[in-house]
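K.L.:
give me a 3D structure for the following:
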Amino acid sequence: MKFYKPKFWDKKGYPNLISMLLYPLSLIVIIKNYYENSKMKKNYYDFRTICVGNIYIGGTGKTPLVNNLASHFKKRFKTIIIKKNYTSQIDEKKLLETEHKVIFEKTRELSLLKAEHEKAQVVIFDDGLQEKTINYDLKIVCFNSLKLDGNGLVIPAGPLRERLNSIKHYDVVFINGNFNKQSKDFIDRVKSINPNIKVFRGKYVPKNHSKLKKKRFLIFSGIGNPHTFSDTLKSMKIKFYGYEKYPDHYNYKESDLQKLKDLARIKGCELLTTEKDYLRIKKNFRKNINFLKIELLIDQEKQFYKYLNDKL
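P.N.:
Down below sits the predicted model:
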């Protein structure tokens, strides 16, 4: 299923007419969330559990943070990552399992049983904050610095899975991207809801950009916030002469890639995409397609991990 986020989801200020018309449906989601959060029995486990999730739908940088956390904790503990088995997220699974052990079952409960069997000491969840049956030891909610909470409304009137007020149940807010005035105002709102929550920031740093600066590209991606890709390239002064955008987690067909290659040839460019997109392309179709490899740089990283270690 192709899904493009409606533009009105990220429109700041007063809700538009479409949001107002959809708001009664959002109330149903809010009531359902309240019931699940207050009534469901939570399960406990012998190992430490960290959940990295979001309340804004798509494109908040969960997976790079999960990768960073796993690299840190596996130095001292047997660390396993759990992702729920969605076919649309096989790209993220492939990205993580290049360096880490990943369990990818249909339910998180089944994955947890496997983690127990493998005698895990730390289990990190890529997504799952809305899984109210699990008593996570540490809950991290991610936001993108440009999108933040969008128009502030719950789906379908806005982009939130649950109200911003839900952060009173979480331990850390992690904001990905360049810090700006909107980010500062957002942090003030977050602190007014939960004065005890910790706020940390990070940004993506390209790892293979030097060789890409010598070329020019037609770029393409199917990610939650496509502007993050183009903004990163601009900051690195990597030249591109067109941007073809696809739905988040898009499964590229041979015909899609042939069209892209034909267009790049007409423009006299090479093709460039994200690493996640590259992993969604079948190996026999990857020829002459470049990808940008990134890593997450965490501001005040020592303080960040000191806080996590103390909590666990």
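
K.L.:
please count neighbours and contacts with C-alpha atoms only from this point.
P.N.:
OK.

K.L.:
list the residues that contact C51.
P.N.:
Listed by C-alpha atoms under 8 Å, 6 or more residues apart in numbering, the contact set of C51 reads I124, F125, D126, D127, G128, L129, Y136, L138, K139, I140.

K.L.:
one more pass at 6 Å, please.
P.N.:
Neighbouring residues of C51 by C-alpha atoms under 6 Å, 6 or more residues apart in numbering: I124, F125, K139.

K.L.:
quick one more, to check against the first:
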Amino acid sequence: MREPGFWYRPPSLLSILLRPLGALYGAVAAHRMAQPGTAVGVPVLCIGNFHGGGAGKTPTTLALARLLRELDERPVVLSRGYGGKLHGPVSVEPGRHSAAEVGDEPLMMAREVAVVVARDRVAGAALARARGASVILMDDGFQNPAVAKDAALIVIDSMRGLGNGCVMPAGPLRAPLSPQLARTDALIVVGDGGAADPVAAAVKAQGGLPLRARFAPAEASLAALRDKKVLAFAGIGDPARFFATLRTAGIDVAAERVFADHHPFSAQDLAGLSEHARRDGLNLVSTEKDLARLQGDPAAAGFAASVVPFAVTLQVDDAKALRGFVIARLAQARETQRRSGRR
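P.N.:
Presented below is the predicted three-dimensional model:
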């Protein structure tokens, strides 16, 4: 799905006309969020968004997995596996599964951390525990009440913020902002823009932790693209942010191609990209998430080999504060579980 452009512009006539539907959708979403979730026996840290589309959940999840390993924890990521056909629960194996089976984001993350895909999140959590998880990182699912969450870390883009502030389909919000804010323990604002500043202030006012972060390109990606002109393409939630990240890193982006989030690349797509790059003497570059879909498709393997994956990691400005937050939340969750076990 490609996000409607009017979501990120001032309220238009179309968004105003869609507000009654947004109010209905929002009421249902808020009611669901208020339902108690199932405790799964280990701490659950949820990484989510207030809105549809991308903001950097996957790099944030991987950054938290690295932090947890530094703390001698055994993190397992729990994902719904959006875009994959397997309902699960299933442990993702990069050499065995494809993006068409388990989704592009789980497949990409499974190269670095254990990942379980499950439509039934409670069943998925049980498999994660069977795999030895001491902490579950729930990738998305903030608005889903199935599993009780010990902390919710929300990721938001500093340039786009909340768009027009309306609930789907009138705007990008997945639920009214108020009940979402009430369940937010930490907010990670990605980038140096100011669009998310009011949200960060609201999180801080209610006792949550606002943090600022940015994407740091991998040196190998920079080295592969240095002094070259590129054709950048992406089928993610916010392709514009990917192109901006490339330019900020000093990459000469001569052309851009935008596809819908989780787009299944066709033979025609690949032929068009290859021809464009050949004709203009450009190097192809895309996201790791897009490459995960391409590399899992035998018909696209040759094309994928010609694409440079632009790898990034999330770097939090106040890493000490994030570390302290995680340690405190894990201790609190385990104390709650200990007390519950006494009853």
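
K.L.:
returning to that earlier point: which of the contacts of C51 of structure 1 tops the neighbour count?
P.N.:
Per-residue neighbour counts (other C-alpha atoms under 10 Å) across the contacts of C51 of structure 1 peak at F125, which has 25 neighbours.

K.L.:
ok so, going back, export the contacts of C51 of structure 1 to JSON lines and append columns for distance to D46 of structure 1.
P.N.:
Output for these, formatted as JSON lines (distance: C-alpha to C-alpha, whole Å):
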{"residue": "I124", "distance to D46 of structure 1": "14"}
{"residue": "F125", "distance to D46 of structure 1": "15"}
{"residue": "K139", "distance to D46 of structure 1": "17"}
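
K.L.:
JSON lines for those residues, including distance to V102 of structure 1 and secondary structure?
P.N.:
Converted to JSON lines, the contacts of C51 of structure 1 look like this (distance: C-alpha to C-alpha, whole Å; DSSP: H, G, I helix; E, B strand; the rest coil):
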{"residue": "I124", "distance to V102 of structure 1": "9", "secondary structure": "strand"}
{"residue": "F125", "distance to V102 of structure 1": "10", "secondary structure": "strand"}
{"residue": "K139", "distance to V102 of structure 1": "19", "secondary structure": "strand"}
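
K.L.:
ok, so of these, who is nearest K283 of structure 1?
P.N.:
Taking C-alpha to C-alpha as the measure, K283 of structure 1 lies nearest F125 of those, at 27.8 Å.

K.L.:
can you find the partner of the closest one in structure 2?
P.N.:
When structure 2 is aligned by TM-score structural alignment, F125 of structure 1 is paired with M138.

K.L.:
same check on V205 of structure 1?
P.N.:
Checking TM-score structural alignment: V205 of structure 1 goes with A216.

K.L.:
would you say that match is within a strand?
P.N.:
Yes: per DSSP: H, G, I helix; E, B strand; the rest coil, A216 of structure 2 lies within a strand segment.

K.L.:
how many neighbours does it have?
P.N.:
As a burial measure, A216 of structure 2 scores 13 neighbours (other C-alpha under 10 Å).

K.L.:
repeat that for D137 of structure 1.
P.N.:
15.

K.L.:
leaving out sequence neighbours, find the closest residue to the equivalent of it over in structure 2.
P.N.:
Counting by TM-score structural alignment, D137 of structure 1 lines up with D150 in structure 2. Excluding the flanking residues, the one nearest D150 of structure 2 by C-alpha to C-alpha, 6 or more residues apart in numbering is V44, at 5.3 Å.
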